[in-house]
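**Student:** I would like the atomic coordinates for the input below:
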Amino acid sequence: MNDPSPLAARRRMIGYAQQDAAREAGVDRRTWGRWERGEATPYAYQLPRLAAVLKISVEELDVLLSRASGSDPRPAPTPAAPSLDDLDTAVADWAGLSPTTEPVRALWITEQDLAMAGQALATFRQFDHTYGARQNAGQVADYIERQLHELQQRPAASSEIAHQRALLTAEFCELAGYQAVDNGEPEKARTYYRRALHLTSVAGDRPYGAYLTAVNLGHLALHCGQPETALRWASAARSAAGTAASPLTRAAIAAVVARANARLQREDEATKLILEAEKLLDRGDADEPAWIRYFTHPYLADEAAHCLHDLGRPPAARGQLVDALHGVGPDRVRRRAIDAALLATTWVASGDLDQACAAGTEAVEYAARTGSGRCVARVTDVLDALRPHADHPAVHELLEFTEAVLPAALTG
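**Tutor:** Predicted coordinates:
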């Protein structure tokens, strides 16, 4: 009798009973049965071993699995990314609604499952800080669509665990969105951020939703050259969070509102907000959520430096950048590259080419250690500002050094 499952037909062709094939693949027989019935699909890391068991290539296995699930083996078209106007609506909806009390669909997952996923998130974040998004953005996206999707399909031990799962998924989507920005893919970033914002409501975490709205969406709007939108979103987050958010969360939000005001040349308002953020930082304690603990005085100094740069005050910006570079850890390579590039820009604005090239060399060195598109773009901006002075010895040396270690910055 012909078996309707292509995967089962292949297993029988090579002489395996279902239990034997499952044992060789290192999975439970019930898992194998779900694969054959198209009710589940293997993880990416399981595919090579499964293909070896069935004595076929991974590509041939992909076709069998697609047929088993009744889907087309070709990837589905990517949904259109939301526009900034779409996100504006999402922010307005989020700001106007109370946290949902609707229970998340039942799952059988435990605190241990979430702890393992949390460890994976911490590892991905550390890799991102050190090496930039290009190195592991694909792995983060795959983890979201496979491992986290699988967690969504399983029953959970309690509603609290279900809410924690929603928040953890939101944090993964936040990271994926941030990496999309780093890779020059703002459309993909908008998709991930909108998904993360929705999940904060599912998790009932108003402060984290405010953080996403101000820090992630606000910075994205600034990146896209829309400071008015950034100001509107960050201000909405600041109002919605109120005093319920932790001091560090409120400090980070205030810093983005300051950035938007500085871009709009509202110096008094920007200065007031930076001072407010400094006071809030001093009130932070051990009870701060894990996702905001990175925001320290050196990170605020970076935000203040960008404000001062946008306001046309390079000497003051340099003072903040020195604090930022001295305070951020050596493993934060991308942050150090961006701040060194901004420092070089302030020296160009002040007409000191030698100092500009010294800072520019440091920026190139850091950027060459990452796969960060933003770092390359910042270095490119510095080099463009220095090109009119290419006959200056220090500038000539910097251009030669960049060509040797970071040629992408010369063609960006």
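**Student:** Every contact and neighbour count from this point should use C-alpha atoms.
**Tutor:** Fine.
**Student:** so where do the strands sit in the stretch 101-250 of the chain?
**Tutor:** Counting by DSSP state E, counting those that start in this stretch, the stretch 101-250 of the chain has no strands to list.
**Student:** which helices and strands sit right next to the helix or strand in which Leu300 is found?
**Tutor:** Take DSSP states H and E as the rule and Leu300 turns out to sit in helix 297-310. Judged by 3 or more C-alpha pairs under 8 Å, 6 or more residues apart in numbering; DSSP states H and E, the packing partners of helix 297-310 are helix 247-263, helix 267-282, helix 314-327.
**Student:** change it to 10 Å
**Tutor:** In terms of contacts (3 or more C-alpha pairs under 10 Å, 6 or more residues apart in numbering; DSSP states H and E), helix 297-310 is packed against helix 247-263, helix 267-282, helix 314-327, helix 333-349.
**Student:** which of the residues in the second one are buried?
**Tutor:** Neighbour counts using 16 or more other C-alpha atoms under 10 Å place 267, 270-271, 273-278, 280-281 of helix 267-282 among the buried residues.
**Student:** circling back to that earlier point, please work out the angle formed by the directions of the helix holding Leu300 and helix 267-282.
**Tutor:** For helix 297-310 against helix 267-282, the angle by axes from the mean of the first three to the mean of the last three C-alpha atoms, to 10 degrees is 180 degrees.
**Student:** Now the second one, please; I'll put the structures next to each other:
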Amino acid sequence: MSIADRRRAQGFTQEGFAFAVGVDRRTVGRWETGKSSPQPPQRPRVAEVLQMDLDELDALLTSTGARPKPVRSAPSAYYGSGDPDEMIRREFLRLMALSGVIAAIPDDEAEALEGSGDDFGRMNGHLWQVYQLARTKGSVYPVVQSQLTALNDALREGRAQAGTLCFAAGDLFQLAGELAFDANRYHDAAASYSLAASASKEIGAYDLWSCALIRSAYVDLSERRYRRAADTLGFARRIALRGDGSLATRHWAAAVQAEAFAWLGDFGACEEALDEAEKVASLSGQGSNGRWLRFDGSRLAEERGARYLQLNRLDLAETALKDALTLAPLAAGHSFRRRGAVLVDLAAIGAKRRDSEQVMQYGLEALRLARISGSGYVARRLRAMTVELGNLGRDRHIAELKAEIGTLAA
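**Tutor:** A predicted model of the protein is given here:
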């Protein structure tokens, strides 16, 4: 089978495939004739669209005469099949098994681990801060990968208690997963979240475990496995009840579960989950630690607006989303990713109403933010939104906006 055969089997024309991947149609033509092959940063998206894993894609490209360039093993080249990441994950699992980590430890010891001030904990906290402030999330990846390697070295050499290292791993693998998810590398993200959940479960760190499951559910949501996501999030909510009651973990799980229920069309369950999420306001203290748990309820206006949009309650959605922009403007620290998502949702409302001016007003601003930040998340949201633009006929400005969205890097 050739890449062209696989494309046709998935129901894509050359032009449609090029749009989905984010390249020019002539580029696809060169791939299919073997004159060139997808570059490493493009391959995850190509594999995703063709419903293949990266090894299968490489084999397919080789069989058609293309010479795919190997992905460098250096930390900065993290776009490929995840080879450095996979090696780190496998090494950690092997070392964890060899170290004889205790399967369950008393709750008081688990709490002590969560508050430990070890070097890995401090460095992890610093990396989360850098990640939050970074305009381009991928720039954080090399140092995160270096920290993961150092963690493996510490476990191998017995330089710290295995339980402490498991907690550090549950924390750091979640950050690695966030970076992979933002780069649209779902396989790597899911693998990192799974390992984070396993390490957290091993030592009974319930809030850390629950957060890993919440992040894993985001992968299911992105791949339209809504029932599976809802079930995972229900489990995360139950685990969080065994954790620290002063933390917002259970409320975050409810907020994300509301999205799954909205996609399932269950308005009642969605409202219940949103109402539970809003109870975060009743917590004493901050409720989050600014690292692997950052939910504080400040996003609930935009979350509620997005959920109403999914349920096609357009007036309710628009009111909530405009409130979100007013309450948290970019100048006040509203992240590019968050603001971009709100703008995309407002553009989608315009598309549903066949209001081309609203689409252009918000769509162009979201496009600008996607380019500035390099956020794969905002780019992905924009590409999904283009499905709605078919309602606007042959409007020239809308066609130009779609074309611009198609040029965003996968």
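**Student:** Can you pull the TM-score for these?
**Tutor:** The TM-score (TM-score structural alignment, normalised by the length of structure 2) is 0.65; 306 aligned residues with a C-alpha RMSD of 3.4 Å.
**Student:** ok so, going back, can you list the helices and strands packed on helix 297-310 of structure 1 in a markdown table and add distance to Gln164 of structure 1?
**Tutor:** Formatted as a markdown table, those follow (distance: least, C-alpha to C-alpha, whole Å):
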| stretch | distance to Gln164 of structure 1 |
| --- | --- |
| helix 247-263 | 19 |
| helix 267-282 | 26 |
| helix 314-327 | 32 |
| helix 333-349 | 29 |
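**Student:** Leu47 of structure 1 is nearest to which of these?
**Tutor:** Nearest to Leu47 of structure 1 among these is helix 333-349 (33.6 Å), distances taken as C-alpha to C-alpha.
**Student:** and the closest one, which stretch of structure 2?
**Tutor:** Matched against structure 2 by TM-score structural alignment, helix 333-349 of structure 1 falls on residues 336-352.
**Student:** what's the average per-residue distance for that stretch once overlaid on structure 1?
**Tutor:** Superposing on structure 1 places stretch 336-352 of structure 2 at an average distance of 1.3 Å from its equivalents, by mean C-alpha distance after the TM-score superposition for structure 1.
**Student:** quick one on the thing from earlier: now, which of the buried residues of helix 267-282 of structure 1 sits nearest Glu111 of structure 1?
**Tutor:** Using C-alpha to C-alpha, those come closest to Glu111 of structure 1 at Leu281, 30.9 Å.
**Student:** Distance check, that closest one against Phe127 of structure 1.
**Tutor:** From Leu281 of structure 1 across to Phe127 of structure 1, the span is 26 Å (C-alpha to C-alpha, to the nearest Å).
**Student:** What of Ala252 of structure 1?
**Tutor:** Taking C-alpha to C-alpha, one finds Ala252 of structure 1 at 22 Å from Phe127 of structure 1.
**Student:** quick one, helices of the stretch 101-250 of structure 2?
**Tutor:** 107-114, 119-133, 141-157, 162-182, 186-202, 206-222, 226-240, 249-263 (DSSP state H, counting those that start in this stretch).
**Student:** how much does the fourth one deviate in direction from helix 107-114?
**Tutor:** Relative orientation of helix 162-182 of structure 2 and helix 107-114, computed by the same axes, to 10 degrees: 50 degrees.
**Student:** related to what we said a few turns ago, would you check the span in structure 2 matched by the helix holding Leu300 of structure 1?
**Tutor:** Following TM-score structural alignment, the aligned partner range for helix 297-310 of structure 1 in structure 2 is 297-310.
**Student:** Buried by neighbour count: which residues of that stretch qualify?
**Tutor:** Neighbour-count burial for stretch 297-310 of structure 2, counted by 16+ other C-alpha under 10 Å, picks out 297, 300-310.
**Student:** Could you do stretch 47-54 of structure 1 as well?
**Tutor:** Residues of stretch 47-54 of structure 1 classed as buried by neighbour count (16+ other C-alpha under 10 Å): 47, 50-51, 53-54.
**Student:** Name the member of those residues with the shortest distance to Ala367 of structure 1.
**Tutor:** Distances from Ala367 of structure 1 to the buried residues of stretch 47-54 of structure 1, taken by C-alpha to C-alpha, are shortest for Leu47, at 34.9 Å.
**Student:** which residue sits closest to the closest one, ignoring its sequence neighbours?
**Tutor:** Using C-alpha to C-alpha, 6 or more residues apart in numbering and skipping residues adjacent in sequence, the residue nearest Leu47 of structure 1 is Val58, 6.5 Å away.
**Student:** which residues does the residue nearest to Asp205 of structure 1 when sequence neighbours are not counted contact?
**Tutor:** Distances taken as C-alpha to C-alpha, 6+ apart place Pro99 nearest to Asp205 of structure 1, at 7.2 Å, with adjacent residues excluded. Residues near Pro99 of structure 1 by C-alpha atoms under 10 Å, 6 or more residues apart in numbering: 200-206, 209.
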